[in-house]
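Visitor: The amino acid sequence is not available; the structure is as follows:
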């Protein structure tokens, strides 16, 4: 792979192969996906869980150790964004569409069917929030922070190209410009394509479910394909038309709408219960973090862990290259300690509060208010969970439409960034990739999303995510070592520089004394 467009052509060929198999042999692809998923769950689940914990431990180590004082840029660089703005951008980096989709469905699902113990009970209500916080907590953001800090260090401090292959410079040197580096970039591109296509799939299923719930529009492949086509035209159009400023304002508007929705439920819902759930969940999560992080259920079939924990951890790993690249771009000038404290912990608090408001309110309605119909609706169809939940509030139709708008805009803004990153990596770190490259990737993402829905709906999306997580986890473990090596070399260089400056200062002082 020595051609300057080898990364683009290779990754495009692999993506087109997946699309072709899905169109020509959907049943075979579905069977292969399911068997691959079962293999990973049965034989490699421990590896995914262990890898994510290593990522968290590594992030904490470099943030709190001597390396924490190293700046992501030159020594005289300072952050480009104010801390409040930076935190807001971190929070909206990737999780908006997922929070809307799973805000009610996931906690209620755990309440009905907990990882252990009796379902639909006070104990399962506590376990529901505890495991939601595990899946959306520091483990998830450690995956993003690892990629983000590694790329930012080598890009801004060591002045290497803005491609993830640059992170491996301490191990392979200038080979990052050859076949080895291009192979890494191809793997990264495929993970981004499948990750963003999967999110489009989840969003499409939820929007279709909401349209059916409100207006009786049928839930089928045809409707879902039309939704994907419409969304794709919007995000491709915004990418190539120079409307990046408009997209930024649209993203900010969407965050305001999300907070408005959150505030509506918070103040018209069980406010006191929500705050109790929020703090209770944080306490249970902190107390049981280690045990939950390594829970593999070796004495049972492990189906709950496979369906939920491994799915989520695979999702975060698959999204890490995209979100990590975004986080790196906005973090120039910050110290590693600042970066880790902000990127790992602060967005987590926002996610926890969202689930306490949405999922906690739903569980309160079921457990304390006796609204068993909501539990039945969620267990029947998770894609309609949010809309069923809104039926217990005034202006439910308006809230449902607002939720669908949130899902669509969250995806459009995420996909807009994704096709830009894909174009940049495809063109060897070109900060201004050609429109043609971005259009190609936009169409490919849409096509793969349709294929994934055709070959198993949620199960097909789940399989695709977890399958990409295994090779990426290996890559990210190597990334930990490479980043450590680069930081160690940088620290030694800074120490020598400091010693030389001290010696020079002493020499000047002695000269003046004479």
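Guide: Structure received. None of these values were measured; they are calculated from a predicted model.

Visitor: going forward, measure contacts and count neighbours with C-alpha atoms only.
Guide: OK.

Visitor: so residue 5 sits right up against residue 429, yeah?
Guide: No: using C-alpha atoms under 8 Å, residue 5 is not in contact with residue 429; the gap is 11.4 Å.

Visitor: More neighbours: these two, which one.
Guide: More neighbours surround residue 429 than the other of residue 5 and residue 429, with 17 against 13 (other C-alpha atoms under 10 Å).

Visitor: quick one: secondary structure of the more buried one?
Guide: coil (DSSP: H, G, I helix; E, B strand; the rest coil).

Visitor: Can you give me the distance of it to residue 10?
Guide: 16 Å (C-alpha to C-alpha, to the nearest Å).

Visitor: do residue 407 as well
Guide: From residue 407 over to residue 10 the distance is 32 Å, taken as C-alpha to C-alpha.

Visitor: More neighbours: the two, which one.
Guide: Taking neighbours as other C-alpha under 10 Å, residue 407 and residue 10 compare with residue 407 leading, 26 against 18.

Visitor: next, the one to line up against it:
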């Protein structure tokens, strides 16, 4: 194995100390336990920097859309004669599985139902709260998260494949900090990227374990949805994704990503046609319009005159922080599979395709749940309030034919998403801690696979879903600053690109 890098050593030490801190009994460390400390830090960040997350995410979206319409959109991510390695289908499947996966399955029903019962403003369980529920679900899973991903993915792909730099985060800042990217400043930047990745991915792995455990306990008597069950699931899935991680990018991750898409589309199409089809498609169409019409308002919405309302902090700010903490992982992975595409092609693909698919997903699953609750008076929210958000999907599926089979299929889908996300994360963490090695050693990937699973287990142990959310928000703050610097560095480098200039004679011939 190659010489261990300073980034690997520093990241490993901090990660192990964090896991040990969380695993220690509260009786030993008292008020300094991990749960109390992260709660205090989380509260401070939300109170002082909630506005920063909103402005940062919107800035990334404006930048990404604006870049599409510039001359820089014609630049290839690689040499001018490079062609994409992966087909559109495989490319989309891999970026979508890495970027949304578990979260989309977890929140597809539970988020719209939560907004429906407790909307951002006004009364719940009304026509207007139902509209707002779908509109904000589109908002939280639409253009903003994919713009966040695109910033780092585009920057990494550009500097790695066109400028022939090592594929580490610090090299993106080289136009700004020069050779300091090779020193302590570069180590710090790469460490923060690894730190954000570990806890961003741990949040998703925790969600996956919670939902698999909830689904199994909901379907089979005698199995309880407890931390012990969740821990067993984490151990089993960790073993499976470790096996997948040994096969490399072109085998395990690619194959599993394609399987994920097939399973997700099959489940979605079944519910679309077994459920209220016209209602779902009408909801999809009208919510797209409402989302685009209210995009500016929602992008800057805070509640300074209603200090008691925590809705924006609990939902929008959590999501923006979660996407930022996921950005180094998803961005590195998307960059790795996007060589040969133009900047314009890349941005349109990354922004538009997953946003449309996500909107359709929420329309089918969230729309079916709203229809059952709002029109059929089925007690979906009563089940959610009694057993938790993680059972919402299964409570909906059991209302339709082949409910048991579809619930089992959903558990399989969550499991394959879990494996793909974790597999992809071990690849990215290995790459970021081996000076950008595009094929990191299996031993390095094994270490990071264990670390991220242990981090997910510790976060579930100290506070479940709330602890997972706190970890994302804390990890995202320093990396958000680094991402802003990335935008500046990328634009500085793009301005140095040389474009062929036609003389007047060539222009005249072309017009003739």
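Guide: Noted; the coordinates are in hand. Just so you know, these numbers come straight off a predicted model, no measurement behind them.

Visitor: overall similarity of the pair, as a TM-score.
Guide: The TM-score (TM-score structural alignment, normalised by the length of the second structure) is 0.93; 497 aligned residues with a C-alpha RMSD of 1.9 Å.

Visitor: for the second structure, which helix is longest?
Guide: Identified as the longest helix of the second structure according to DSSP state H is helix 442-494.

Visitor: That helix vs the first structure, average distance?
Guide: Helix 442-494 of the second structure, aligned to the first structure and superposed, deviates on average by 0.8 Å (mean C-alpha distance after the TM-score superposition for the first structure).

Visitor: Now do that helix: which range of the first structure does it align onto?
Guide: Aligned by TM-score structural alignment, helix 442-494 of the second structure falls on residues 435-487 of the first structure.

Visitor: Span of the matching stretch from start to end?
Guide: 36 Å.

Visitor: What residues of stretch 219-226 of the second structure count as buried?
Guide: Neighbour-count burial for stretch 219-226 of the second structure flags 219, 225 (criterion: 16 or more other C-alpha atoms under 10 Å).

Visitor: Tell me the counterpart of residue 234 of the second structure in the first structure.
Guide: Correspondence of residue 234 of the second structure to the first structure, assessed by TM-score structural alignment: residue 228.

Visitor: Ok, residue 209 of the second structure next?
Guide: Taking TM-score structural alignment, residue 209 of the second structure has residue 204 as its aligned residue in the first structure.

Visitor: Now do the contacts for the match of residue 234 of the second structure.
Guide: 200, 204, 446, 450 (C-alpha atoms under 8 Å, 6 or more residues apart in numbering).

Visitor: I'd assumed residue 449 was in contact with the first one.
Guide: When you say that, I think you mean residue 200 of the first structure. Yes: taking C-alpha under 8 Å as the definition, residue 200 of the first structure is a contact partner of residue 449 at 6.5 Å.

Visitor: follow-up on the earlier one: for residue 325 of the first structure, state which of the contacts of residue 228 of the first structure is nearest.
Guide: residue 200 (19.5 Å; C-alpha to C-alpha).

Visitor: ok now do the closest one, which residues does it touch?
Guide: Listed by C-alpha under 8 Å, 6+ apart, the contact partners of residue 200 of the first structure are 228, 411, 446, 449.

Visitor: With residue 346 of the second structure instead?
Guide: By C-alpha under 8 Å, 6+ apart, the residues touching residue 346 of the second structure are 154, 338.

Visitor: Next: residue 55 of the first structure.
Guide: Residues near residue 55 of the first structure by C-alpha under 8 Å, 6+ apart: 139, 142-143, 146, 477, 480.

Visitor: how about 7 Å then?
Guide: 142-143, 146 (C-alpha atoms under 7 Å, 6 or more residues apart in numbering).

Visitor: Same question for residue 267 of the first structure.
Guide: Taking C-alpha under 7 Å, 6+ apart as the definition, residue 267 of the first structure has no contacts.

Visitor: Next one: the equivalent of it over in the second structure from residue 280 of the second structure, what distance?
Guide: Aligning on TM-score structural alignment places residue 267 of the first structure opposite residue 273 in the second structure. In this view, residue 273 of the second structure and residue 280 of the second structure are 10 Å apart by C-alpha to C-alpha.

Visitor: same thing with residue 249 of the second structure?
Guide: Taking C-alpha to C-alpha, one finds residue 249 of the second structure at 36 Å from residue 280 of the second structure.

Visitor: more crowded one of those two?
Guide: residue 280 (23 against 20).
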